[in-house]
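In: Provided below are the primary sequence and the corresponding predicted coordinates.
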Amino acid sequence: MKFSSIQPIILASNSPRRKELLQLAGIEFTVKPSRVKEDLPFTPHEPDRYAVRLSEQKAQAVFDENPTAMVIAADTIVVKDDRQYPKPVNNEQAVEFLLQLSGETHQVITGVTVLLEDRKLQFASLSQVKFRDLDIGLVHEYVRSGDAADKAGAYGIQTEGMLFVEAIVGDYQNIVGLPIGELVEHLRREQWLMLEVGDA
């Protein structure tokens, strides 16, 4: 499967997970990570809007330098009981986060912004993740592996962090970092992305 776009696509992220999802969907793109500082205050009453605003910041920074491209940006946050669990600053905080999420259900929200010419497409996707009661030894070994360091909530569901997960409700790819099915649906509806149909 392959898609074509009405303008060259730039992914405003250096996330290997988001790159892989776009590639698997058959979308051609280049990568230009946004260097914007993520310093927006968290809004616990509107976490979805917060995630979208973060994605818009990233998209706008790259779009300002590439105004003839279609720029896609996303930001994924982990929330439980009105508290955000960002990327941990160190191993100690990673362990703290995981133990606080142990045996509990949390929300994973990805905000997405797409900028094209004078148009803007935005949405947020929400998934629920239920953690098992975590063994502290397993938590420490996972954190020691380094995998928790660059991930919201201090875990990756597509890596060894999958061992923590008891159940999910919603889009799995959203938890990985990009709700690719929903993104493609929106882009096709706007006719910014077209399916290339091959010969039978």
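Out: It's in. Everything numeric here is computed off the predicted structure, so don't read it as measured data.

In: could you use CA atoms for every contact and neighbour count after this?
Out: Fine.

In: straight-line length of stretch 64-82, end to end?
Out: 33 Å (Cα to Cα, to the nearest Å).

In: buried stuff in it?
Out: 69-80 (16 or more other Cα atoms under 10 Å).

In: tabulate those residues (TSV), appending distance to residue 87.
Out: Shown next, in TSV, are the buried residues of stretch 64-82 (distance: Cα to Cα, whole Å):
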residue	distance to residue 87
69	29
70	27
71	24
72	21
73	18
74	15
75	12
76	10
77	9
78	9
79	12
80	14
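
In: how far away is the residue most central in space within the chain from residue 110?
Out: Nearest to the mean C-alpha position of the chain, by Cα atoms, centre = their mean, lies residue 177 at 2.7 Å. As judged by Cα to Cα, residue 177 and residue 110 stand 7 Å apart.

In: do a quick rundown of the helices in the chain.
Out: Under the criterion DSSP state H, the chain carries helices at the ranges 16-24, 47-63, 91-101, 136-144, 172-176, 180-189.

In: return the most buried member of these.
Out: helix 47-63 (a mean of 23; mean count of other Cα atoms under 10 Å).

In: and here's the other structure:
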Amino acid sequence: MLVLASASPRRKELLTRAGFDFTVMPGDIPEEPREGESPIAYVTRLAREKAEAVRAKLPDADQRMILAADTTVVAPNGEILGKPVDDADAARMLRLLSGATHQVATGVAVLAGEITEVAAEVTWVTFATVSDAEITAYIATGEPRDKAGAYGIQGAASRFIPRVDGCFFNVVGLPVALVASMIEGVKKQLTKSSAVAV
């Protein structure tokens, strides 16, 4: 049985739509980047730590496959943008993204038995120039509050985004095709290890 180590409703919805059968058990860990840590290293580390935190809580962890992910927005100036702490922080983030192209990086970890697979997906997102009035109106919707980079591409912010290069679902929060290939790869490794054991 697959366990999703995330409380994100967007990840749950994407997995459900893709036809996966799973249970949810959030992996709560500190989500602060380390000194000098690159965005890719940051999101892959967090994904692995979330999966490991959930594995440590499961009494039957050896019989489960655990999936964890972490998504961050990388501003054009290289700053890692997590979830805004308040509306002023959201406005600051949106001004950084306005009129420029930024990256969205998601780290994915799949754990099963002794197997740990970690990978990352990067998508480039172009924002139109957004006025202060538009930013204020968007923040008033409440949408930016729980989202990395202070926007949700699947919501009202879609009006600001004329171009996406790469996996769209990665920007929503889970690169579904990458996840599917990783799960299949882990299943094959488990089959091989079982065959060797016999």
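Out: Happy to help now that I have it. Model, not experiment: these values are computed from the prediction.

In: circling back: overlap in contacts of residue 177 and residue 110 of structure 1?
Out: Here residue 177 of structure 1 and residue 110 share the contacting residues 74-76, scored by Cα atoms under 8 Å, 6 or more residues apart in numbering.

In: neighbours of the counterpart of residue 19 of structure 2 in structure 1, how many?
Out: Aligned by TM-score structural alignment, residue 19 of structure 2 pairs with residue 26 of structure 1. Residue 26 of structure 1 is flanked by 14 other residues according to other Cα atoms under 10 Å.

In: distance of residue 26 of structure 1 relative to residue 190 of structure 1?
Out: From residue 26 of structure 1 over to residue 190 of structure 1 the distance is 18 Å, taken as Cα to Cα.

In: wait, what's in contact with residue 112 of structure 2?
Out: 61-66, 186, 190.

In: name the nearest residue to residue 174 of structure 2, ignoring sequence neighbours.
Out: Using Cα to Cα, 6 or more residues apart in numbering and skipping residues adjacent in sequence, the residue nearest residue 174 of structure 2 is residue 11, 5.8 Å away.

In: that neighbour reaches residue 173, doesn't it?
Out: Yes - using Cα atoms under 8 Å, residue 11 of structure 2 is in contact with residue 173, at 6.0 Å.

In: out of the contacts of residue 112 of structure 2, flag the one nearest to residue 30 of structure 2.
Out: residue 66 (18.8 Å; Cα to Cα).

In: the closest one maps to what in structure 1?
Out: Under TM-score structural alignment, residue 66 of structure 2 pairs with residue 71 in structure 1.

In: my read: its match touches residue 12, true?
Out: Yes - using Cα under 8 Å, residue 71 of structure 1 is in contact with residue 12, at 6.6 Å.

In: what touches both of these two?
Out: Residues within reach of residue 71 of structure 1 and of residue 12 at once, by Cα under 8 Å, 6+ apart, are 59, 62.

In: residue 164 of structure 2 -> structure 1?
Out: Using TM-score structural alignment, residue 164 of structure 2 sits opposite residue 168 in structure 1.
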